[in-house]
Every structure is written in C-alpha cells, then in structure tokens.
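**Student:** Got a sequence here, can you model it:
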Amino acid sequence: MPIATVNPATGETLKTYDALGEEEIERRLAIADAAYRSHRTTTFAERALRMNRAADLLDEDQQDIARVMTTEMGKPIKQARAEAAKCAKAMRWYAEHAEGLLADEEPAERDVKDSGASWALVRYRPLGPVLAVMPWNFPMWQVVRFAAPALMAGNVGLLKHASNVPQTALYLEDLLRRAGFAEGCFQTLLIGSGAVERVLRDPRVKAATLTGSEPAGRSVAAIAGDEVKKTVLELGGSDPFIVMPSAELDRAAEVAVTARVQNNGQSCIAAKRFIVHTDVFDAFAERFAAGMAALKVGDPMEEETDIGPLSTEQGRAGLEELVEDAVGAGAQVLCGGERPDRPGWFYPPTVLAGITPRMRIHQEEAFGPVATLYRVADLDEAVAVANDTPFGLSSNVWTHNGVELDRFVQDLEAGGVYVNGMTASHPAFPFGGVKRSGYGRELSEHGIREFCNITTVWHGA
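**Tutor:** Reported below is the predicted structural model:
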C-alpha cells in the first residue's frame, strides 16, 4: 500500500510520500536511542510542562488538524474535532497524574520484615524506545493514548502509522517537538509494513504496541516473541449490545445508533451485534432501524453529515461481501444494504436481522455502519450469543435488573462491561480486551505501567 493521502470522499490522491530507506531508518533508531538516554533522566515536572504545552498547541490547531484527519480517512468533521479535543484531554490527564501513578510503592511492613530486609520498595522505571504500530480509524487518539503515558514514563516513541494517514502522523511528531520534547523523543517513521520487522528486531527497540487487525497483531507478536520483547495488542472487536426487558427502550435504541455508527462504523469498540430479548425485540428493532435510516450520509466536511465514506475502497468491498453473504443465507435487510451511486467509498447505515451461525458476519468483524440483530429468549441465551465470537474487546448491557447485571459482569467475556450506556475510552479507565481482541491494557495506571521496568529494590537488615 503506498504511503499517501487519498481522499475517501472522492477517491482522489492528494499527496504521496517516499518510504524511508535503510540508511534513514538506522539514523532514526540511533536518534531514538540517544534521546532515551537523556529523556529518562528528566523529571516528571519537566515532562508534564511539555505535555501540557502539547495539549495547548493541539487545542490551537484543532480545526486544521481535524480537516486533515477527515481528508485522510473520512470521519465527519465534527467527530474529528472531538477526537483532537479528547487527545488534548488525555495529554493533560497524564501530565497531572503520571508522577503519582509511577510513585515508589512500599510493601507492607510485615512482609518487609519477613523477607529479612530493613526496607524495600517497588520502583517503575522506563524501558526505552517503544515501537507503536497504529491504525487509521482514530489516527490521532490511537497514537496519543500510547504516546502520552509512554513519554511521561520516560520512554521514547517510534510511530509506524497506517499508510493512508501520513499527514496526521507527521503532525504528531511536529506537535511534540514544538511542545519542547527533545529531538528523537517521538518520531514518525514513514515505512511500509514490510519494514516493521527490521525495526522491531533492532536491539535498541525494547517493546511494541499495536492496534489493528488480528493478522497484523499475530505478526508483531510473533516477531516480538522471538526477540523476547514486551507487546501490548488491541485487535478487532465484535462487541455485543444487549437489551433486556427492563431497559429504557427509547434511550437504548437512540444510543445504539451512535454506538454502531461512530467513526462511520469503523471502530473496534463500536457495538456491532445487537442482542435483544424477545419481549422487546420488535419494538427495539423498529426504533433502531428507523434511527439508522434517518442518518445523513454525505460530505464529511459538512457539519450536518452523520456518516462519511469508509476509509478505503477495499474496506467497503469487504463490508459489502459480508452483507451479501448474510442476505444470500437468509438475513433480512431492515434498512440500507445497497451501495449508493456516487463518487467515494460510501456505504449506508444497514441493519440485518435473522443472523445465523453459518453467515460470515456472525463470526467476522463488520468494519463499517452495518448492525446485526439477534432475538434471544432469556438471560442465558443472551450471554451465550454474546460470547459466541472469537473477540472480547468490550460489551454493552441495558438492564435495570440487579440479578441480570451481576450475571453479565460475571460471565461476559470482554475487557469491559458498559451498563446503560455505550463503550467509550477514558484516560482514567483501563482499556483492552481478551480472546482474539488482544492482551495488555492501555490508559489509566495499567497502561502507563505496561512499558515500565517494575523493579524490586531490597535492602538487607
């Protein structure tokens, strides 16, 4: 895939970039290694000053960088602005909290004495340069939720971004440099996927994080495993959205629409499978399909647009194949389902009912504004259908029944359970999944500690 900005609303190639050669990659790795040796000695106060400055600059640049993101991957402009604002918020959160999250920990006095020590502590120390392989769907947020904690912990970052968002990737490097981080603390590597292995195997690179597809995650994990290097993976998702009879149905249907089509439906944590108790299925399906059908598909630069184009022509083709397979196997189309006759890679909000296990969409992630509806008879069936997927990123549950809630929290196989609301990431809460959705956590204290050397310091009596 060429490294280029291709406007998905028109299909027009706007700007192309040459991939870095071997000599330049080597130079960048040397710069990162040198930067780490210096950056790791800076104080939390110094890092926080720069991170807060980055947040201020990002706020100033919000409208311009939002237009870049929308041009590169097609999200509605209002969502692009919100993404930039969220990134600034996360930068400020880690600037404020990193020192406390990584403060020395003192074991219980009885355990210290039992170990034969006069004193002991646990200290969080940085690892070194960390490679981040990031996707195009949230081209800024995915990077910042890694970069802010990594830099605040004393690590440095090497970004291999998706090849269709090069301008956003270069902006992030420039932003952090303008904020005062030294040269090499954060670098964007314009390289293809074929060059990732060379960078990851370099001994100066100590760890890697990847958000993306399952095949990409397997590849990075295999290389890192061979090199015995730490990885954090956030891969696909096919999140359930469960609606029980006690739910506030109007509100659940309204939120369901947003939960499915956020970011043009191209989100790992978007609700994709809507599992509805038979007692409220028909009423929910009617409200949900009507809400999906009412969304405006159009130019993502226009404020009133709800759904822009999918990011790539290949992505739309793959989504169409899933829908056609399901319809061919008997699924009912409640709305959408047909590509519009217009330039760009648009696909309408679509709701499919009557899903069965023999349909590909039952097991594969639909990365676009396509929702699947399941009718279930009771709580047990709701849990069984929700867990009948290779993924386990997050989940959404709508109920006011305490017994049902306890059961969902206990038995849903996912990294998150969001009750009477939709899944959303926040700097204070850990984010990540289980099963084929990956491992490790981002955000919160768990995320910042993933790329730390957790060091026991023991002093004899």
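**Student:** Every contact and neighbour count from this point should use C-alpha atoms.
**Tutor:** Fine.
**Student:** Tyr94 is in what secondary structure piece?
**Tutor:** For Tyr94, the host element (DSSP states H and E) is helix 77-101.
**Student:** The next helix or strand after that helix: which residues count as buried?
**Tutor:** Moving toward the C-terminus from helix 77-101, the next helix or strand (DSSP H and E) is helix 109-114. Across helix 109-114, burial judged by 16 or more other Cα atoms under 10 Å covers Val112.
**Student:** ok, and what's touching helix 109-114?
**Tutor:** For helix 109-114, contacts defined as Cα atoms under 8 Å, 6 or more residues apart in numbering pick out 118-120.
**Student:** From those residues, pick the one nearest Pro357.
**Tutor:** For the contacts of helix 109-114, the minimum distance to Pro357 (Cα to Cα) is 54.8 Å, reached by Ala120.
**Student:** How far does stretch 375-383 stretch from one end to the other?
**Tutor:** 12 Å (Cα to Cα, to the nearest Å).
**Student:** chain center to it: distance?
**Tutor:** In terms of Cα atoms, centre = their mean, to the nearest Å, the centre of stretch 375-383 is set 29 Å apart from its chain centre.
**Student:** repeat for stretch 41-57
**Tutor:** The answer for stretch 41-57 is 24 Å, by Cα atoms, centre = their mean.
**Student:** how about this one, so we can line them up?
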Amino acid sequence: MPKFFKSLNPYTQEIIGEYMEASDVELEVKLEWAQSNQRDWAKRSFAERAICFEQLAQYLREHKAELALLMTQEMGKILPEALGEIEKCAGQCIHYAQHAEALLHADDIPTDATTYSGVSYEPIGIILAIMPWNFPFWQVFRYAVPALMAGNVTLLKHAPNVFGCALAIERAFRAVGFPEGVFQAIIADVDAVHRLVADDRVGMVTLTGSERAGASVAALAGSHIKKSILELGGSDALIVLPDADLDKAAAAAVQSRMMNAGQVCIAAKRFLVHQDIKAVFTDKILSLIQGLTQGDPLDSSTKMGPLARIDLAEGLERQLHKALAQGATLLCGGKRDGCNFEPTLLDNVSPDSVVFKEETFGPLAAITTFASEEEAIQLANASRYGLSAAIWTQDLDKAKSIGRQLEVGSVFVNAVVRSDSRLPIGGVKRSGYGRELSEAGIKEFCVAKTHYINS
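**Tutor:** You can find the predicted model right below:
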C-alpha cells in the first residue's frame, strides 16, 4: 500500500496537503532522468546556466507572495520572515550566476619541466540532498544553486511536513526552463533515502538536519564510498564582555535567539554574560523578549509564530522542565499551547543543565555567568557542537584573540550570526563537516581534477 504524508498548519492544525509516496518505479524514472540529463547540463556554458538562474530569481520575486504564504502555512514562519527568505533565495541565484565561473576557474600551478599543470573543478554528477523544514526554501537554494551551477543535477528529499514547498520549488525550476531531471523533488521516507544513497548513479549526499540523522547518513554514505556534507545541530554561544554596547548586544541576542520561533541552527542559544554586567544585560533582554507578540503568523502584528510541529513543542517543554528541576530560574515565558511556545528566558543555567548541553530548537534562551575571558572560552567550548559563536565587545583585538580559541566554524563580532552567499558556513565537532556557500561551498560539489602535460 502506498504511504501518504500529511502537511499540517501548525497554528490551526488544519490539513493543508496530502502527498503520496513515490513508488520504486517512480524513483527509478527520476534517477534515469537525472542521469540522462546531467551530462548535457554539464556541457552547457556557465553563461547558459547563469541565464537559467537569473530567470529563476525573477520568478521567485514575481511569485514571492504566494511562495511565502505556502511556507507560513506549512511550518508557521511569520510572513515577513517568509518573504525575506524568498528574497534571499533570489539573491543566491544571482550571486552564483555572476560568480560561479570565476570561482571554478581552472587553477594554473607551475611545476618543473611541464608545458602545463593545473587543476580543473568538474561536477560530481547526481547530488542527493536531505533538507530540513526550518528554512524550507533557503536550505534548498543554499546547496542547489552552487551545485547546479557547477554542472551537477540534484534529487531533493525534503522534510515531510514541507513537501508542498519542495514541489513548489520543483515547479519553479521547471517554469523557467531548466531541463527535465536537473532539479527533482522526491516524496519519500527514510527507506528511499537508503536506496538512493546506495545507488551507484548518486555521486554524493548533502544533509542539513539533526545529529542523529547526520550520523546515520554519513555511515551509509561511507559504506558506499561516497562523499557527504553534514550541517547538523548547534548550541551557539553569545559572549557578552563588560565593555560591550549592551543595548545593541541585547537586541542582537533576542533577534538571534527568537527569529523563526527559535528554530535556527546558528541561533545564539547560550548567553554567556560577564558577572559585572549580568543584571543590566538581563533586564534589557527580558524587556525585549516580553515585548514579542505571539500569535497567528499571517497577522502583521505577530512577531513570533508557532513551532513547526507538536512533537517539537513537546520536546522543548520537556527540556524546560528538566532545566528547572536542575536549578535554572524561569524569568519569563515557559507556557505551551499546542505548537505555540512562549518566548522563554532562563537564568542561573549551569554547564550541567540540559539546556546548556543539548540543542534547544525553539524560543528558549539560557543565561550563564562568567568571571573571566578564560572562563568564557571554556564555557563556550564546553559543548559537543561547534557551528558558530558571537562575541560582543568594543575591543576588537580581544575579540579576535577569543575568536581564534573558540571551537566553531564561524565567529561573528558585534553582529548576529547569519549565512551569506559570499562566506563559507559549516561546523566542527558534532555540528558536522564540509562547507556551503562561497568558493569553498561550490567546490564541495566538484572533483578537483589534476592536469599535467609534459613538454
């Protein structure tokens, strides 16, 4: 019997879509399309591929309202954030359309007694992507645009609660004239992922998701001698030093933690605050958090929508209750109604607390105090995750010194951590490996081929 997936509006709990699982025959057809079209796509010039992405950017901007509405309905993101996400995807298309050729230009490498030696960057082939629901458009465009501009094709296995977004993205690619098979969404479960990773026609797999899912996919890809890229969980530290601009730091902390209802891998989840300014800083962020309006994500006055699924809200609630039992102090929030979870602030969070040690994927911020820079570094690194970190101080030399000692993939000083097409993003430790975006990101989807020509 075929399996059906339901998409629920997390705010109303209404069913907004039902999707039937692809059969083995349908998956085989998609693989054949991908394989048969990849070589022709790779033979196209960068300029030809760039035109397709410029047209895709135009399509996204022309259909921004309807695409953002779908995103909000499927996973609860407030409408302004959804509109901004579509615009960011359009910008990603333009960035790589303009720069992919230069980023992948063959490198000349002088060596002795040769007419020529150098490196070219060739496409891998079919890229299988397993993407999450929290940024249902951006996470897809983040990998797909550089991967396809490099000459690859892709199969997208999206999260089941945003299959509507996955199909909308596929329609967008088709609408602007991408060849059949270059971008395909698949409606499937974990078993299908296993079959696809094992298939010889699939060249590599990229996953953004949980630590558990990443470990499983990495092991599977490794067993078939295939490259994988993993961007997994995060428990980012935001370090506030005594000389920081506390108004800006507080605003940034709340923005980082509460954006997308706290469902952001690179959000600041652990606020590490110097003891001398802890009381003032806490009052500032408490005031800002209490001013957030929660409700219908389609209402223009709403500043925070629901969590994407009921199981996510229930999981965060369990973490909160355990943290309180471990000695944390509840300063605000903490109540759950269905998928709606109040913006929550905890104080007196120890390094042994569940909300310090685990990732909290929702609107829950935890304050921990430190007495010295050395202690701040130690606390920041006392996590199995290592995505990113933020440092707030007016002493930039000190910030650079601290930043070099943090076990993370990105350090932002006096700024909210964010992804940018021009900068690589990725983690260390249990946050995964590999990089997306920038030159480093597009080359992840390539084979570095050496050319040596003897005179």
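**Student:** How alike are these chains, TM-score-wise?
**Tutor:** Once superposed, chain against chain, the TM-score is 0.98 (TM-score structural alignment, normalised by the length of structure 2); 453 aligned residues with a Cα RMSD of 1.0 Å.
**Student:** Only the buried members of the contacts of helix 109-114 of structure 1: can you turn that into a PyMOL selection?
**Tutor:** Selection of buried members from the contacts of helix 109-114 of structure 1 for PyMOL, criterion 16+ other Cα under 10 Å:
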select buried, resi 119+120
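**Student:** and the contacts of helix 109-114 of structure 1, which of them are in helices?
**Tutor:** Using DSSP state H to define helices, no part of those is located there.
**Student:** What are the buried residues along the helix holding Tyr94 of structure 1?
**Tutor:** Under 16+ other Cα under 10 Å, the buried positions of helix 77-101 of structure 1 are 77-81, 83-99, 101.
**Student:** Could you double-check that Val349 of structure 2 lies in contact with Ala325?
**Tutor:** No. The pair Val349 of structure 2 / Ala325 is not scored as a contact, 11.0 Å apart, by Cα atoms under 8 Å.
**Student:** With neighbour numbers in mind, choose between these two.
**Tutor:** Shown here are Val349 of structure 2 and Ala325; by other Cα atoms under 10 Å, Val349 has more neighbours (25 against 11).
**Student:** Next, that one: secondary structure please.
**Tutor:** With DSSP: H, G, I helix; E, B strand; the rest coil as the basis, Val349 of structure 2 sits in coil.
**Student:** which residue lines up with Ile225 of structure 2 in structure 1?
**Tutor:** Aligning on TM-score structural alignment places Ile225 of structure 2 opposite Val228 in structure 1.
**Student:** same question but for Glu81 of structure 2, I mixed them up
**Tutor:** That one, Glu81 of structure 2, aligns with Gln79 by TM-score structural alignment.
**Student:** Equivalent analysis for Gly164 of structure 2, please.
**Tutor:** Under the alignment (TM-score structural alignment), Gly164 of structure 2 maps onto Gln167 of structure 1.
**Student:** which residues in the stretch 201-350 of structure 2 form helices?
**Tutor:** With DSSP state H, counting those that start in this stretch as the criterion, the stretch 201-350 of structure 2 has helices at 211-223, 246-258, 278-290, 310-325.
**Student:** what range in structure 1 does the last one sit on?
**Tutor:** So that's helix 310-325 of structure 2. Going by TM-score structural alignment, helix 310-325 of structure 2 lines up with residues 313-328 of structure 1.
**Student:** Check stretch 367-384 of structure 2 too.
**Tutor:** Under TM-score structural alignment, the match for stretch 367-384 of structure 2 in structure 1 covers residues 373-390.
**Student:** about what we covered before: as JSON lines, the contacts of helix 109-114 of structure 1 with distance to Ser238 of structure 1 would be great.
**Tutor:** Formatted as JSON lines, those follow (distance: Cα to Cα, whole Å):
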{"residue": "Ser118", "distance to Ser238 of structure 1": "51"}
{"residue": "Trp119", "distance to Ser238 of structure 1": "48"}
{"residue": "Ala120", "distance to Ser238 of structure 1": "44"}
